[in-house]
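In: 3D, please:
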Amino acid sequence: MSDNLYAPSQTELAIASEVQRPFYVVSRTKFLTLFLLTFGFYRLYWAYKNWQQFKQATGQEMWPIARALFAIFCTHALYREADTKIKASGRTFDW
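Out: The predicted structure is shown next:
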């Protein structure tokens, strides 16, 4: 320790890198509220953010915008990926 009480700390701080989450998680209440307030357009944003974050976390080649626009065909794949991540962590979830 130094004698100067006002001197900045000389210890080196480790910078924690931001953990990349693979999915955009929102509560059911928030999702339903925003879905109703935006007349259903929030579903497109939600799907886009999920695929965008999944792409960044895994590095897979995909088009998040296309998967959001055609969410009716791609949502099952998103849920399958989420289920795989849940099972890999040793947890279970009843869909």
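
In: contacts and neighbour counts: CA atoms only from here.
Out: Fine.

In: show me where the protein has its strands.
Out: Assigned by DSSP state E, the strands in the chain number zero.

In: helices along that one, start to end?
Out: 28-37, 42-58, 64-69, 71-88 (DSSP state H).

In: which one of those helices lies closest to Val19?
Out: Of all the helices of the chain, the one in closest proximity to Val19, counting by Cα to Cα, is helix 42-58 (9.1 Å).

In: packing partners of the closest one?
Out: On a contact count with 3 or more Cα pairs under 8 Å, 6 or more residues apart in numbering; DSSP states H and E, helix 42-58 meets helix 28-37, helix 64-69, helix 71-88.

In: and the last one, what does it pack onto?
Out: Applying 3+ Cα pairs under 8 Å, 6+ apart, one finds that helix 71-88 contacts helix 42-58, helix 64-69.

In: in CSV: these, plus distance to Ser89 and mean neighbour count.
Out: Output for those, formatted as CSV (distance: least, Cα to Cα, whole Å; neighbours: other Cα atoms under 10 Å):
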stretch, distance to Ser89, mean neighbour count
helix 42-58, 16, 18
helix 64-69, 25, 18
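
In: would you mind measuring from the closest residue to Thr75 other than its chain neighbours to Phe39?
Out: Nearest non-adjacent residue to Thr75, counting by Cα to Cα, 6 or more residues apart in numbering: Ala47, 7.9 Å away. Distance, Ala47 to Phe39, using Cα to Cα, to the nearest Å: 15 Å.

In: please apply the same query to Ser27.
Out: 18 Å.

In: the structure of the following sequence is requested for comparison with the preceding one:
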Amino acid sequence: MAARQSDDATGGMAAVASQTYGYHISTPRIVVLSIISFGLYLFYWLYRTWDQYREHTGANVHPVWHALAMLVPVYGWFRFYAHCKAYRDLMEENGVPHNLNMAPILVILIIATAAWSPVPTQWLNNYLGESGISVMIDLIMDGVSLAGLLVATVVVCRVQANFNRYWAAVDGALTYRARYGKGAVALAVLGAILWFTVAGYYIGYYLTN
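Out: So this is what the prediction gives:
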């Protein structure tokens, strides 16, 4: 009987080890989709990785609400911390090395999101009127916002690198990549429209003045 139980346990462990997790998200994908989507992909990334965590652990988490919480000033930073901590605890429980040092990650994220302001440039012109000065201020603000987006993307890439390390330890290889998903594609299309809108604003102004 003991031998039978031992064989069953060994078979169960082998079955777990043979499972494949299509959770690997590459850095190039995050960078490209974040830029194309006007930064909207970062919210989708948070939703997707929370969903992966729930699927993998069976934890009672709500990916959609966690992603939307990032829109709430200050509170969103706490939710991001909770997200990283959940994965960090999972990695430590399974003996997977990580570099999720939350203090510097959060400081950089706070600075990046403060700079990355989704304020439409046209709002400023309602007060200053359309002029060379207001358009120049708009351009500077958009430049700062873009820099904030890029820094936030770098932070997410670093965090995802740790997640990938965990999936590699669980699966034994990173050959099973996460699907793009319809949501990611839709946000990329929406972001491209926003890019054309902003570019059209500047091009239209300089062509008519």
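
In: tm score of chain vs chain?
Out: The TM-score (TM-score structural alignment, normalised by the length of structure 1) is 0.66; 79 aligned residues with a Cα RMSD of 2.5 Å.

In: could the helices and strands packed on helix 71-88 of structure 1 be laid out in JSON lines, adding distance to Leu78 of structure 1?
Out: As requested, the helices and strands packed on helix 71-88 of structure 1 are exported to JSON lines (distance: least, Cα to Cα, whole Å):
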{"stretch": "helix 42-58", "distance to Leu78 of structure 1": "8"}
{"stretch": "helix 64-69", "distance to Leu78 of structure 1": "10"}
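
In: which stretch among those helices comes nearest Arg91 of structure 1?
Out: Checking the helices and strands packed on helix 71-88 of structure 1 against Arg91 of structure 1 by Cα to Cα gives helix 42-58 as the closest, at 19.4 Å.

In: so the closest one versus helix 28-37, what angle?
Out: Between helix 42-58 of structure 1 and helix 28-37, the angle comes out at 130 degrees (axes from the mean of the first three to the mean of the last three Cα atoms, to 10 degrees).

In: mean per-residue distance, helix 42-58 of structure 1 versus structure 2.
Out: Comparison of helix 42-58 of structure 1 with structure 2 after fitting gives an average deviation of 1.3 Å (mean Cα distance after the TM-score superposition for structure 1).

In: so what does Arg91 of structure 1 match up with in structure 2?
Out: In structure 2, the residue matched to Arg91 of structure 1 (TM-score structural alignment) is Val96.

In: contacts only, for that match.
Out: Arg165, Tyr166, Ala169 (Cα atoms under 8 Å, 6 or more residues apart in numbering).

In: so which of these is the closest to Met141 of structure 2?
Out: Each of the contacts of Val96 of structure 2 was scored against Met141 of structure 2 by Cα to Cα, and Arg165 proved nearest at 36.6 Å.

In: helices and strands around the biggest helix by length in structure 2, which ones?
Out: Looking across structure 2 with DSSP H, the single longest helix is helix 132-171. Under the contact criterion of 3+ Cα pairs under 8 Å, 6+ apart, helix 132-171 of structure 2 touches helix 27-36, helix 75-93, helix 102-115, helix 122-128.

In: so which of those helices is nearest Asp8 of structure 2?
Out: Asp8 of structure 2 lies closest, by Cα to Cα, to one member of these: helix 75-93, at 24.0 Å.

In: got the angle for that closest one vs helix 102-115?
Out: Angle of helix 75-93 of structure 2 versus helix 102-115, following the same axes, to 10 degrees, is 150 degrees.

In: and helix 75-93 of structure 2, what's buried?
Out: Neighbour counts over helix 75-93 of structure 2 (16 or more other Cα atoms under 10 Å) mark Gly76, Trp77, Arg79, Phe80, His83, Cys84, Tyr87, Arg88, Leu90, Met91 as buried.

In: the second one contacts Ile110, correct?
Out: Yes - taking contact to mean Cα atoms under 8 Å, the distance of 7.2 Å between Trp77 of structure 2 and Ile110 places them in contact.

In: related to what we said a few turns ago, dump the helices and strands packed on helix 132-171 of structure 2 to CSV, plus distance to His56 of structure 2.
Out: Shown next, in CSV, are those (distance: least, Cα to Cα, whole Å):
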stretch, distance to His56 of structure 2
helix 27-36, 21
helix 75-93, 11
helix 102-115, 23
helix 122-128, 44
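
In: so for Thr20 of structure 2, which of these sits nearest?
Out: Of all these, helix 75-93 sits nearest to Thr20 of structure 2, with 17.3 Å by Cα to Cα.
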